[in-house]
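# Sequence first, predicted coordinates after that:
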Amino acid sequence: MRTLGKWLGRILLSLLLAAAVIGVWKREEITRLWAVNSLFSEERIVGNFSHMDAAFLTAPLPRGDGPVSPLPEGEPARLPDDTEGWIKARTLTSLLVMKDGTIRYEDYFLGTRPDDRRISWSIAKSYLSALFGVLLDEGAIESLGDPVTRYAPELTGSAYDGASIRNVLTMASGVTFDEDIMDPNSDINRMGRIIALGGTLDDFTASFVERFSAPGAVWKYVSIDTHVVGLVIRGATGRSVTELLAEKIIAPLGQEQDAYYLTDGAGVAFVLGGLNLTTRDYARFGQMILQNGDYNGQQVIPADWVAASTAPTAPTAPGKDGYGYLWWSPEGGVASEFMGRGAYGQYLYIDQARNVVIVATAADRTFREDGINDDNIAMFRRIADGL
């Protein structure tokens, strides 16, 4: 019995040592996986959204060597009387309102700071749209009608084989992808775990083989379509999206701070939602878009691309918000009104007719409930009306 006990003891010690070695070897992956699983918890979500680089792989987007572009302050705005209640109800972390190129309101909430670099979530898609427009104008990409496999041949044989660039820009690829962020087993959450464990988004994207419709026939919000846009950009230029965005979009804006992308294990940018910038730097981008791509006397993005990309050309259902090339058009709005929008209450709202840009960042765990998006847009419109 004593010999058996010694043998069992040695086995147990070996297992404990093996577990310890694996724990050290995989410490970063385990930490990131834990971060994904607790990312949206009530007690951590606000801090997480301002410090995503503490838990995930990242790549820097340098602001460049130019001076910081000024954001002058105008006369303080009188906001609607119920703004304070709306801010609390929607768990806002920052709100910045610009009119005629001047800041009329700016404040930060729930312990966040002006220098926090905040996760964009799907506002990042609108940044990628801007970059795509520059590259199209430069001739790196020939046509929106080109099949995505022309620039991303690794998608040959996948569900994206036969889809055009226009199809993925407008979320009309027809690819079957579960976007339910509340379901831990959905495709969007599987993607999050792949990032956490150092997997590759390119392989993940190429693994989809089913469609629910022919490309171009039906609109359905499928975030993975935006990764395909990134694949096209990389295939067409031979450069990373991180490098290109920093050079062609970030540097001309005179940002206050470097930005950064979340990345997968291969260093590929999480282009569909992984940008992190300060609230003021989101406002600089929004002001450039409002000015039809012009900023500080430089045409950063072609004006015709701003018009084309923000127009609601996707085959969305009647009576619903419209969609362009990775930009939203609020239902019941006008041509001059559009926005970038991200999960948990991130908004970059632009009204060219009123010359208004509004940035709202949030940690709103109720953002998917019926009517909340409509209420937020109504508040932005009321703020714009009162300036």
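Good, I have the coordinates. Numbering: from 1, shown residues only.

# CA atoms for contacts and neighbours, from now on please.
Noted.

# can you pull out the helices in the chain?
2-25, 27-38, 45-50, 83-89, 123-138, 165-169, 187-196, 201-206, 224-237, 241-245, 279-290, 303-310, 372-385 (DSSP state H).

# who wins for proximity to Ala259 among these?
Among the helices of the chain, helix 279-290 comes nearest to Ala259, with 8.9 Å by Cα to Cα.

# CSV for the helices of the chain, including distance to Pro60 and mean neighbour count?
Formatted as CSV, the helices of the chain follow (distance: least, Cα to Cα, whole Å; neighbours: other Cα atoms under 10 Å):
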stretch, distance to Pro60, mean neighbour count
helix 2-25, 25, 11
helix 27-38, 18, 17
helix 45-50, 16, 20
helix 83-89, 31, 13
helix 123-138, 15, 22
helix 165-169, 25, 25
helix 187-196, 17, 20
helix 201-206, 19, 18
helix 224-237, 17, 23
helix 241-245, 8, 20
helix 279-290, 15, 24
helix 303-310, 26, 18
helix 372-385, 31, 16
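
# Strands along the stretch 51-200 of the chain, start to end?
For the stretch 51-200 of the chain, the strands defined by DSSP state E, counting those that start in this stretch cover 58-61, 92-99, 102-108, 118-119.

# Dump those into a markdown table; add distance to Ile141 and mean neighbour count as well.
Formatted as a markdown table, those follow (distance: least, Cα to Cα, whole Å; neighbours: other Cα under 10 Å):
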| stretch | distance to Ile141 | mean neighbour count |
| --- | --- | --- |
| strand 58-61 | 23 | 20 |
| strand 92-99 | 34 | 23 |
| strand 102-108 | 36 | 18 |
| strand 118-119 | 29 | 30 |
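
# With distance to Gly332 as extra columns, can I get those strands in TSV?
Shown next, in TSV, are these (distance: least, Cα to Cα, whole Å):
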stretch	distance to Gly332
strand 58-61	36
strand 92-99	22
strand 102-108	26
strand 118-119	28
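
# returning to that earlier point: among the helices of the chain, which comes closest to Ala353?
For Ala353, the closest of these is helix 279-290, at 9.2 Å, according to Cα to Cα.

# and the angle for that closest one with helix 303-310?
Interaxial angle, helix 279-290 versus helix 303-310 (axes from the mean of the first three to the mean of the last three Cα atoms, to 10 degrees): 110 degrees.

# And here is the other one:
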Amino acid sequence: MTETPIATPAAPSGRPSVMTGFPPPPEARATLANWRQPPFSAWSFTHTREIVPSAEIPAGTPRPLEEDWTDLSRVPVPDGAGGEIPFAGLLAATQSSACVVLQGGRLLWEWHGPGHDGLAPHLLFSVSKSITGLVAGQLADRGLLDPSAPLTALIPELAGSAYEGATLRHLLDMTVSTAFDESYLNADGDYAAYRISTNWNPAPDPAAAPDLRGFLTTLKPGTEPHGAAFHYVSPNSDLLGWVIERASGQRFADLMGALLWGPIGAEAPAYITVDRFGAPRTAGGICARPRDLARLGEAVRRRGVVGGRQVLPGWWLDDMATAGDRAAWARGDLRELFPAGRYRSKWYQTGLPSGALACLGIHGQWLWIDPEAEVVIAKCAHQDEPACDATDARLIAGLDALCNALA
């Protein structure tokens, strides 16, 4: 009997598709060294736990979404060059993996890019920060966290670091003064060392590699006083995860499942990447189904009410949507993203007439909540570049236009 070889599927370039074959050929393997780079990222952003260690975030009883299907693929939105493009065309042009649109809590439309079905948890990158902010709000509501508390009182190990003299509110609002440089593409700077500590990059010397919590205690202070300006620093949100675990006495993954993922009726468990000692990457390591991200957005839109039950503290969400230091934002490093906006408790106030709130992560992750149109949009992507101001502006205009059309 003669065996007939089965060909390995080829990508459009003629090279084998990523992670196909048994084993995949070397040039098609996603590794810790290449997993956030194209062409590997389209695969690894929905298989992150196969690259980086993770902890599961449990779900409870799924709460089905009511459906009211409407084809939104041809809704015209700005194309970024003075013309218009169909909304589905904007998603494809920005290398989107999935998009879920809810209106009034009903599932209106769902779109998937090639190779994606929405069932695999997708890496949310910095949308994780906003989710972590909601978990902090749950603890504040229970009296376990006080936003005015000094960080060194919560985590004494921070004494002498950039966080000396800062409060939890400074941490929540990204107004900690630190010299940390958030340069995603710098292979030798602060961010590269940070990624090694989170287990996201290979360590040149594994025996000497820093862990995440140890790395946080080494950050150096900036020149301005705390609270003076918005300064986007991802390690701040990992520190918030440490604060949450220390205050609650529980692992973040278990706590998020109990206080957030279960109560919103998520349809599937999520997960979060961890360092070599199990510290969670609460700044960017949460992976979840796009529909569950939309469920979370709907809970926020409804001021924390799910199925007639208050599952998120309404006062925290009100503060998140209306408070914040506009002057600190105006002096900050992302002011051009939302010129009339603010930042509060890890969420962006867009400053648009609709009063929209937003969460965003590099490589094209978005959660958009438009209270005027009663619309929630969850979008995941695998954009080649970590950040692009022009692409962000194009997506902001497109998401706002879609909501305006639905309003």
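Now that the structure is in, tell me what you want to look at. Here the structure is a predicted model, which means the values were calculated and not measured.

# List the TM-score for the superposed pair.
Taking TM-score structural alignment, normalised by the length of structure 1 as the basis, the two superposed chains have a TM-score of 0.86; 350 aligned residues with a Cα RMSD of 1.7 Å.

# rewinding a little: redo the helices of structure 1 as CSV? Include distance to Ile358 of structure 1.
What follows is the helices of structure 1, written out as CSV (distance: least, Cα to Cα, whole Å):
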stretch, distance to Ile358 of structure 1
helix 2-25, 45
helix 27-38, 29
helix 45-50, 19
helix 83-89, 14
helix 123-138, 13
helix 165-169, 24
helix 187-196, 28
helix 201-206, 32
helix 224-237, 24
helix 241-245, 22
helix 279-290, 7
helix 303-310, 16
helix 372-385, 7
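
# Which of those helices sits closest to Lys320 of structure 1?
Here helix 372-385 is closest among those (Cα to Cα), at 10.5 Å.

# Tell me the residues of structure 2 aligned with the closest one.
Residues 391-404 of structure 2 are matched to helix 372-385 of structure 1 when aligned by TM-score structural alignment.

# average offset between that stretch and structure 1?
Between stretch 391-404 of structure 2 and the aligned residues of structure 1, the post-superposition mean distance stands at 1.1 Å (mean Cα distance after the TM-score superposition for structure 1).

# Can you find the partner of Glu43 of structure 1 in structure 2?
Checking TM-score structural alignment: Glu43 of structure 1 goes with Pro39.

# before we move on, what about Tyr260 of structure 1?
Aligning on TM-score structural alignment places Tyr260 of structure 1 opposite Tyr271 in structure 2.

# From Leu402 of structure 2, how far off is the nearest residue to that match once chain neighbours are set aside?
Leaving aside its sequence neighbours, Tyr271 of structure 2 sits nearest to Glu56 (Cα to Cα, 6 or more residues apart in numbering; 4.2 Å). According to Cα to Cα, to the nearest Å, Glu56 of structure 2 stands 34 Å off from Leu402 of structure 2.

# In space, what's closest to Thr205 of structure 1 - neighbours in sequence excluded?
Using Cα to Cα, 6+ apart and skipping the chain neighbours, the partner closest in space to Thr205 of structure 1 is Ile224 (6.9 Å).

# The one you found touches Ala206, doesn't it?
No. The criterion here is Cα atoms under 8 Å, and Ile224 of structure 1 misses it with Ala206 at 10.3 Å.

# that older thread, which ones are touching the residue nearest to Thr205 of structure 1?
Contacts for Ile224 of structure 1 (Cα atoms under 8 Å, 6 or more residues apart in numbering) come out as 177, 205, 272.

# Tell me, of those, which are also contacts in structure 2.
Retained in structure 2 (both residues aligned by TM-score structural alignment, their matches' Cα atoms under 8 Å) from these: 205, 272.

# Where does stretch 170-184 of structure 1 end up in structure 2?
Aligning stretch 170-184 of structure 1 against structure 2 (TM-score structural alignment) gives residues 173-187.

# Kindly check the end-to-end length of that stretch for me.
Distance across stretch 173-187 of structure 2, first residue to last, is 27 Å (Cα to Cα).

# Can you point out the buried residues in that stretch?
Within stretch 173-187 of structure 2, the residues scored as buried using 16 or more other Cα atoms under 10 Å are 173-180, 182.

# Would you pull up how far that stretch lies from the middle of the chain?
17 Å (Cα atoms, centre = their mean, to the nearest Å).

# before we move on, what about stretch 399-407 of structure 2?
Per Cα atoms, centre = their mean, the centroid offset for stretch 399-407 of structure 2 relative to its chain is 22 Å.

# try stretch 64-73 of structure 2
Centre-to-centre, stretch 64-73 of structure 2 and its host chain are 24 Å apart (Cα atoms, centre = their mean).

# which residues sit against it?
Stretch 64-73 of structure 2 is contacted from outside by 86-89, 105-109, 265, 267, using Cα under 8 Å, 6+ apart.

# what does stretch 270-281 of structure 1 correspond to over in structure 2?
So stretch 270-281 of structure 1 sits over residues 281-292 in structure 2, by TM-score structural alignment.

# now the end-to-end length of the matching stretch.
Terminal-residue distance, stretch 281-292 of structure 2 (Cα to Cα): 19 Å.

# Can you give the contact residues for that stretch?
46, 48, 98-100, 118-129, 132, 198, 234-238, 240-241, 266-275, 361, 378-380.

# could you redo the last one with a cut-off of 7 Å?
Under the criterion Cα atoms under 7 Å, 6 or more residues apart in numbering, residues 98, 100, 118-129, 132, 198, 234-235, 237-238, 241, 266-267, 270-274, 378-379 lie in contact with stretch 281-292 of structure 2.
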